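1. Just to be clear, the model below is a prediction. Sequence and coordinates:
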Amino acid sequence: MNRLTIAATAAALLALTTTSACKPPDPGKAAAGTSTAVATAGSLPAGNPNAPMPAPGTCKVGSRDGQPMPDPACTPGAINPDVTQANIDSTICKSGWTKTVRPPTSRTGRMKTESARSYGIGADEKGEYDHLVSLELGGAPDDPRNLWVEPGSIPNAKDAVENKLNDAVCSDLVSLAQAQKAIASNWVTAIDDVGLRVAGGKLCLRADPSKCVTKGGDKTGE
């Protein structure tokens, strides 16, 4: 091999190495063994019980179609990293599973009081300390970013949405991530946002009405 050929080969290898080193990793391709707690771009954060509670009076209850909505800056939602698409049959789709992860009232009682202060909700105002991403959808159990004092009656209208989304995930109509992101973004429109509709008493895919819920998951609580 002459000097010209050697120089050209070296230059080509250098260019290839530089290109590979500078190319950003594909966020959709995680390396084997990567922890589910590492969120990819655009996904919900993994639960952290030590996440800070918003300061008093800094959050505001919103509204959509007459239903209360959490402040996205204070309550964006967070997920349980132990619940994955691969293990839904042994977690959220297993009857009674949510009881195993539900935090004790001794903890959530204190958190509710702090959260009510964050939202400026009076102690005499009726409301449920609610998981934005419900436990039956793999929501973080005790992360302040996933809990808020939802004003109104108990049970509330959001419970039915959570149940339907759980049924859809457990029937393989929508993915776990789809359901989690939809309910965190806007629980009022979540059913429609994931491409589902209720017709004739059945929950089915809007794009393919022949695909409907065939089984339900954990209905022991939100």
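-> Sure, I can see it.
2. going forward, measure contacts and count neighbours with C-alpha atoms only.
-> Fine.
3. where along the protein do the strands fall?
-> Using DSSP state E, the strands assigned to the chain run over residues 62-64, 67-69, 127-131, 147-151, 196-199, 202-205.
4. Now residue 220. Nearest residue, chain neighbours left out?
-> Leaving aside its sequence neighbours, residue 220 sits nearest to residue 96 (C-alpha to C-alpha, 6 or more residues apart in numbering; 5.7 Å).
5. and that neighbour, how many neighbours does it have?
-> A count of nearby residues for residue 96, using other C-alpha atoms under 10 Å, gives 16.
6. got the contact list for the residue nearest in space to the middle of the chain?
-> Residue closest to the mean C-alpha point of the chain, counted by C-alpha atoms, centre = their mean, is residue 180 at 3.3 Å. Contacts here follow C-alpha atoms under 8 Å, 6 or more residues apart in numbering; on that basis residue 180 touches 79, 133, 137-139.
7. again, only using 7 Å
-> Counting by C-alpha atoms under 7 Å, 6 or more residues apart in numbering, residue 180 touches 133, 137.
8. what about the longest helix in this structure?
-> Determined from DSSP state H, the single longest helix within the chain is helix 3-22.
9. take the one below as the second:
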Amino acid sequence: MAIRLLLILIVLLLFLVILYSFNLLPIPALQQKSSPYTGNQPFQSYIEPDWGHQTQTSGCQIEGSLQDSACTPGAIFPQITAKDICTPGYASSVRNVSQPLKRKIYASYGIKKRLPGQYEIDHLVSLQLGGSNDISNLWPEPDKPLPGYRQKNQVENYLHDQVCAGKISLREAQSEIAINWLQYYSQIPPDTNSHDSSDES
């Protein structure tokens, strides 16, 4: 009796193996549990700009509240980590934009005259997000139309806080603000201030 039962089980097992091999029985998919960002793995839901690679250096045009991406694609300090940018005083310690460089940036965008406060030489990827002082990361951001450079400062603060809280990766924040910072403007809390992020005009 035991031998007969064993033979039945073997035959049944072989039958199931054959069904699986011919895809006649569905194999249940393994469910993957989503895990929160821990700061150890990069997000893959964003596209990185071609950091530091200008395809145009003159005839640049401001597009509403956005930079000319051909002239200002953005540039970062690739070795900088979230720990670095979350250290108080980091941004001011790396700020280095000379007056001749500012004049060159205004000239590349065809701005010959300007009123006080009309523009700000802005780091596209802000220093507090690991942006560099390279010309490919600098542009004359206007105060108007709104949102202008003051509002972008708020976005920079918001993303900086998100990175330091471990909610997004530094590289994601850098990429998103370089491609289109306006997409975050409507998402930030209304009480976000503009601490430690303004650039020199």
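-> Received, thanks. Quantities reported herein were computed from a predicted structural model and do not represent experimental measurements.
10. residues in structure 2 aligned with the longest helix of structure 1?
-> Aligned by TM-score structural alignment, helix 3-22 of structure 1 corresponds to no residues of structure 2.
11. Stretch 164-176 of structure 1 too?
-> Alignment of stretch 164-176 of structure 1 against structure 2: residues 158-170, by TM-score structural alignment.
12. which parts of the matching stretch are buried?
-> 158-161, 163-164, 166, 168-170 (16 or more other C-alpha atoms under 10 Å).
13. Would you check the distance separating it from the middle of the chain?
-> In this view, stretch 158-170 of structure 2 has its centroid 10 Å away from the chain centroid, taken as C-alpha atoms, centre = their mean, to the nearest Å.
14. quick one: what's aligned to residue 93 of structure 1 in structure 2?
-> Using TM-score structural alignment, the partner of residue 93 of structure 1 in structure 2 is residue 86.
15. Relative to residue 161 of structure 1, how far out is the counterpart of residue 77 of structure 2 in structure 1?
-> In structure 1, residue 77 of structure 2 lines up with residue 80, judged by TM-score structural alignment. Computed with C-alpha to C-alpha, to the nearest Å, the distance linking residue 80 of structure 1 and residue 161 of structure 1 is 19 Å.
16. Which of those two has more residues huddled nearby?
-> A count of neighbours by other C-alpha under 10 Å puts residue 80 above the other of residue 80 of structure 1 and residue 161, at 23 against 17.
17. Quick check, the more buried one in contact with residue 136.
-> No: applying C-alpha atoms under 7 Å, one finds residue 80 of structure 1 not in contact with residue 136, separated by 10.5 Å.
18. Run a quick neighbour tally on residue 151 of structure 2.
-> Using other C-alpha under 10 Å, residue 151 of structure 2 is surrounded by 17 other residues.
19. longest helix in structure 2, by residue count?
-> helix 2-21.
20. Give the buried residues for it.
-> Buried-residue list, helix 2-21 of structure 2, by 16+ other C-alpha under 10 Å: empty.
21. Tell me the gap between that helix and the middle of its chain.
-> Computed by C-alpha atoms, centre = their mean, the separation of helix 2-21 of structure 2 from the middle of its chain amounts to 56 Å.
22. who does that helix touch, helix- and strand-wise?
-> Contacting helix 2-21 of structure 2 under the criterion 3 or more C-alpha pairs under 7 Å, 6 or more residues apart in numbering; DSSP states H and E is no other helix or strand.
23. Okay, residue 222 of structure 1 and residue 163 of structure 1: tell me how far apart.
-> Between residue 222 of structure 1 and residue 163 of structure 1 the computed distance is 8 Å (C-alpha to C-alpha).
24. follow-up on the earlier one: just give me the closest of the buried residues of stretch 158-170 of structure 2 to residue 101 of structure 2.
-> Nearest to residue 101 of structure 2 among those is residue 160, at 26.0 Å by C-alpha to C-alpha.
25. So what's the residue count around the residue nearest to the closest one when sequence neighbours are not counted?
-> Distance criterion C-alpha to C-alpha, 6+ apart; nearest residue to residue 160 of structure 2, sequence neighbours excluded, is residue 129 at 6.1 Å. Residues near residue 129 of structure 2, counting by other C-alpha under 10 Å, number 31.
26. Show me what residue 129 of structure 2 aligns to in structure 1.
-> By TM-score structural alignment, residue 129 of structure 2 lines up with residue 137 in structure 1.
27. ok, that match - contacts?
-> Residues near residue 137 of structure 1 by C-alpha under 7 Å, 6+ apart: 92, 166, 180.
28. Going by distance to residue 19 of structure 1, which of the residues you listed wins?
-> Among the contacts of residue 137 of structure 1, and counting by C-alpha to C-alpha, the member closest to residue 19 of structure 1 is residue 180, at 36.2 Å.
29. quick one: the closest one and residue 83 of structure 1, what's the gap?
-> 11 Å.
30. for residue 144 of structure 1, same thing?
-> Counting by C-alpha to C-alpha, the gap from residue 144 of structure 1 to residue 83 of structure 1 is 18 Å.
31. more neighbours, these two?
-> The residue with more neighbours, out of residue 144 of structure 1 and residue 83, is residue 144; 27 against 20, by other C-alpha under 10 Å.
32. How many residues are close by the residue nearest to that one when sequence neighbours are not counted?
-> Using C-alpha to C-alpha, 6+ apart and skipping residues adjacent in sequence, the residue nearest residue 144 of structure 1 is residue 53, 5.8 Å away. Neighbour count of residue 53 of structure 1, defined by other C-alpha under 10 Å: 17.
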